[in-house]
Each structure stands twice: as C-alpha cells, then as structure tokens.
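Undergrad: Coordinates only, no sequence provided:
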C-alpha cells in the first residue's frame, strides 16, 4: 500500500523529459540531454534535414515532459558549429502543458537569420527546453539549405490538450532559455543556468550579434498567431 501511495508522486519525475519528434535530431539520451551543446552527440548527422531555399521554414514537433518550460530555437552555421549557436531564430518563450507541442513554421529566411542563404549551405538548429531548476535540455537538428526541398508539415506537428505558448517581452525574451525560469525570470542556483546538473554540460553562450533581437522579433511577427494565439489551429 505504501508503494502505491508513492507511485503518483514519482510520475512527474518519470515524465520530466524533452524530445524533438520531428525533424530528426542527432540523438542522445535522457542522461545526456542536459549536456550543452546538442544534448551529448558531438558529430553531425549523416543525413541532414532539408530547409527549402525558396521558402526557408521547418516545423519543429516536440514532446514536453515538464508542465511548463522556457523554450528557444538557435542556429549555428557550418557543417559542425560546435558550441557556436549565435543566431537566435525564435526568442525564448513560455510553453505550458504536457505532451505534444509544435512550432509549425519556424522561419530560417534572410530577414530572420541575418544572411542570404545559399544552396548547399549547412547549419545546425539547437532547440532548448528548460523546465528544471538545474538547467535546460538540448536537441540538435543538422540541416542544409537546398533548392530541391519543399515545406511539409509532419503528422507529428500537433498540440496536446491544454498546451499553450506565449512570448516573453523585454529582458525575458532576450534571456537564454537555459538561464530562464518558465516564468521568464533569471534562473537561480549554484549552476548559474549552466547546461546540465553536476557540471556535466557547461554554460550555453547567449546569442551574439547586433541583429539577433531584430531577427527573433521577426519570427514572432510571423509565428505569433500560430504559436502564441493559434496553437489550437494545428
């Protein structure tokens, strides 16, 4: 009987995970997800996700294991950018609700990323979710811009019952998700917002460059209805 009484209390701990369901990621495990960068894997995927050059956007489908989290999408250029994820594609925002959650049209166009994409240009997308006082969880998607691709929303791009998302403003939006609480406040504790508990990850750098705030503001202009106000439309 005592065991049965304890089990409900353990369920939130078991469910406290974060996965990117689509596009395919580098991989990793729940043990390595707190490690910056990319949740552990250091080598890029052999098969890269194709970003359509004529309409540069992707849907990012996730499975959320915290009932609330700060979420952010970053971009690093090159075949393997290491820890140089210095382009903020989607500013840090608040996500609420367990289960399926999707950003249906994340833009990687010139006005967002700050450069003119070319056919064959390689990059890596990093998705951060932080619903834990010890720091965030990371996934990386290796990608390539190409003329041969077209945007397709995957079947996994949907939102669970009660799932909501809303943008932060001011300093909260510009703060790295790995250093933010789900409410947009600076994350406290001895870890200082570093990637992972027990010092396993190292601190994730804030995106640099003067254009970063303008880039992400453009994203919310395009995605605001789909993410913050129109989640139920998926």
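TA: The structure has been received and is ready for your questions. Quantities reported herein were computed from a predicted structural model and do not represent experimental measurements. Residues are numbered from 1 along each chain as shown.

Undergrad: all contacts plus neighbour counts: C-alpha atoms, from now on.
TA: Noted.

Undergrad: Which parts of this protein are helices?
TA: With DSSP state H as the criterion, the chain has helices at 2-15, 110-113, 170-174, 212-224.

Undergrad: Mean neighbour count and distance to residue 131 for these - can I get that in JSON lines?
TA: Listed next are these as JSON lines, based on neighbours: other CA atoms under 10 Å; distance: least, CA to CA, whole Å:
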{"stretch": "helix 2-15", "mean neighbour count": "10", "distance to residue 131": "12"}
{"stretch": "helix 110-113", "mean neighbour count": "18", "distance to residue 131": "26"}
{"stretch": "helix 170-174", "mean neighbour count": "18", "distance to residue 131": "15"}
{"stretch": "helix 212-224", "mean neighbour count": "19", "distance to residue 131": "21"}
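
Undergrad: can you list the ones you listed in JSON lines and add distance to residue 55?
TA: As requested, the helices of the chain are exported to JSON lines (distance: least, CA to CA, whole Å):
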{"stretch": "helix 2-15", "distance to residue 55": "36"}
{"stretch": "helix 110-113", "distance to residue 55": "10"}
{"stretch": "helix 170-174", "distance to residue 55": "26"}
{"stretch": "helix 212-224", "distance to residue 55": "13"}
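
Undergrad: out of the ones you listed, nearest to residue 32?
TA: Nearest to residue 32, of all the helices of the chain, is helix 2-15, at 15.6 Å by CA to CA.

Undergrad: count of neighbours near residue 160?
TA: When neighbours are counted by other CA atoms under 10 Å, residue 160 registers 17.

Undergrad: er, residue 89 I mean
TA: By other CA under 10 Å, the residues close to residue 89 number 30.

Undergrad: what does residue 34 give?
TA: For residue 34, the neighbour count with other CA under 10 Å is 30.

Undergrad: For stretch 33-44, what is the distance to the chain centroid?
TA: 13 Å (CA atoms, centre = their mean, to the nearest Å).

Undergrad: From residue 27, how far out is the residue lying closest to residue 183 once chain neighbours are set aside?
TA: Spatial nearest neighbour of residue 183, excluding adjacent residues (CA to CA, 6 or more residues apart in numbering): residue 94 at 6.7 Å. The gap separating residue 94 from residue 27 is 24 Å, by CA to CA, to the nearest Å.

Undergrad: Put this next to the first one:
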C-alpha cells in the first residue's frame, strides 16, 4: 500500500511540475521553468529583434508537457507592455488533449483584434494551464502582410481533439486545478 501511495504521489508531482514551451513565434527569451507563472515568463522587456508575423495564415506552435490543457491568446500594441492589463484576449479559451508538439492556425484577421495594420509592432501572450496553474510566454512581433510562415513546421502529436486549428472552447482556465488539488488531497489521505 505504501509503494502504491508513493508511486501515486510521485506521478502527481510529475504532473504538477510539467510545463510548456512556445516554439513559434519565438518567445522573448530562453525558457525559464521557474519564471513561467510570471508575466511573459519573467521577461519584462520587449525583444530587440521582433519576429515578422503575417496578418493572415499565421501559426502558433508549442511543446506541451501536459496530456490535457487549456489555453488562450492575448495581444497588445503597447510598445513596451509591462503588465497583464496591457493585453486584450483575442481567442476564446480552448482545450486540447495533446502532449508533445502542438500547432494551430492563427489568423489574426479572424480574431477579435481590431485595427491591426501592416508594419505594426505587437506582443502576443500565450496563457497555458495544464492543471498546475497559469503559465505565460510572450512573443514580440512586427505584423507583415508579406510574411510567410510556411517554412515553419506545423505538426501535432497524436491527439483526440486537435485539428490543426484552435481546439475545443472551454468556459474558463483553471477547471483542472480543482481536479489536481483533489487528487493530491486523496493521495495524502492515503498516507
């Protein structure tokens, strides 16, 4: 019984410490595991080298270390955003059942973002919640109608819900937090 309990706790803590890494567009800086819960993964300044990103037919790709997760994308045209308040949500929250490589179509012209223009500098912030809390990464972009992301790999690991576009909408981030907390409570009760 103690072996089972120890194994269960180890598995739960492995889930709790899992993360994600934004692949494209490239994030502001190198992945820093301990900074993910912070604004823009702890990178408070805009990258000096913004990525050219199309207004139409863009993609977002990431690596998920969670088998199920919820996410949303936010945007700002503030030249040097310093807080969450600078951002506006431009996708509904969506849920995916995929661990590993994930890629989705991200057509800015099809989001609720308004007034975006060719040559404009923007920052997107990707919110990711795999059940262990909200994690954030930012990418600094220059919108370019001639930018072509077809050279970027857009593949998904095996998934039951992913179709290459934004996945299943969900009402809010954090619904998995209660499940994880409940499982941890049960495991401790077994000790």
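TA: Arrived safely, thanks for sending. Treat the numbers as computed from the prediction; the structure is a model and nothing was measured.

Undergrad: TM between them?
TA: Remark: TM-score between the superposed chains equals 0.74 [TM-score structural alignment, normalised by the length of structure 2]; 170 aligned residues with a CA RMSD of 3.2 Å.

Undergrad: hmm, back to that, mind checking which of residue 94 and residue 27 of structure 1 has more residues around it?
TA: Higher neighbour count among residue 94 of structure 1 and residue 27: residue 94, with 26 against 18, using other CA under 10 Å.

Undergrad: Okay, that one and residue 70 of structure 1: tell me how far apart.
TA: Distance from residue 94 of structure 1 to residue 70 of structure 1, by CA to CA: 5 Å.

Undergrad: And the strands in structure 1?
TA: Taking DSSP state E to define them, one finds strands in structure 1 at 18-22, 49-52, 57-64, 68-77, 87-96, 99-107, 122-130, 137-146, 164-167.

Undergrad: so can I have TSV of the ones you listed showing distance to residue 11 of structure 1?
TA: Output for those, formatted as TSV (distance: least, CA to CA, whole Å):
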stretch	distance to residue 11 of structure 1
strand 18-22	15
strand 49-52	34
strand 57-64	14
strand 68-77	16
strand 87-96	18
strand 99-107	14
strand 122-130	19
strand 137-146	19
strand 164-167	22
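
Undergrad: right, and those strands - which one's nearest residue 153 of structure 1?
TA: Among the strands of structure 1, the nearest to residue 153 of structure 1 by CA to CA is strand 57-64 (5.9 Å).

Undergrad: and the angle for that closest one with strand 68-77?
TA: Strand 57-64 of structure 1 and strand 68-77 are oriented at 140 degrees to each other (axes from the mean of the first three to the mean of the last three CA atoms, to 10 degrees).

Undergrad: Now check structure 2 for the residue matching the residue nearest to residue 183 of structure 1.
TA: Aligned counterpart of residue 94 of structure 1 in structure 2: residue 95 (TM-score structural alignment).

Undergrad: my guess is its match meets residue 67, correct?
TA: No: contact criterion CA atoms under 8 Å: residue 95 of structure 2 and residue 67 do not qualify, at 10.7 Å.

Undergrad: show me what contacts the spatially most central residue of structure 1?
TA: Closest to where the C-alpha atoms of structure 1 average out (CA atoms, centre = their mean) is residue 127, at 2.3 Å. When contacts are counted by CA atoms under 8 Å, 6 or more residues apart in numbering, residue 127 of structure 1 touches 71-74, 138-140.

Undergrad: Residue 27 of structure 1 too?
TA: Each residue near residue 27 of structure 1 by CA under 8 Å, 6+ apart is listed here: 41, 139-140.

Undergrad: so what's the counterpart of residue 29 of structure 1 in structure 2 up against?
TA: Under the alignment by TM-score structural alignment, residue 29 of structure 1 pairs with residue 32 in structure 2. If you count contacts by CA under 8 Å, 6+ apart, residue 32 of structure 2 has them with 41-42.

Undergrad: quick one: residue 32 of structure 2 from residue 169 of structure 2, how far?
TA: To residue 169 of structure 2, residue 32 of structure 2 is 28 Å away according to CA to CA.

Undergrad: Identify, from the contacts of residue 27 of structure 1, the entry nearest to residue 10 of structure 1.
TA: Nearest to residue 10 of structure 1 among these is residue 139, at 24.8 Å by CA to CA.

Undergrad: What lines up with that closest one in structure 2?
TA: Using TM-score structural alignment, the equivalent of residue 139 of structure 1 in structure 2 is residue 137.

Undergrad: okay, now the nearest residue to that match once chain neighbours are set aside: neighbour count?
TA: In space, residue 137 of structure 2 comes closest to residue 40 once its chain neighbours are excluded; the distance is 4.6 Å by CA to CA, 6+ apart. If you count neighbours by other CA under 10 Å, residue 40 of structure 2 ends up with 28.

Undergrad: from what I can see residue 40 of structure 2 touches residue 134, true?
TA: No: Residue 40 of structure 2 is beyond contact range of residue 134, at 11.5 Å (criterion: CA under 8 Å).

Undergrad: if we can go back for a sec, please report how far the residue nearest to residue 183 of structure 1 lies from residue 59 of structure 1.
TA: The spacing between residue 94 of structure 1 and residue 59 of structure 1, counted by CA to CA, is 18 Å.
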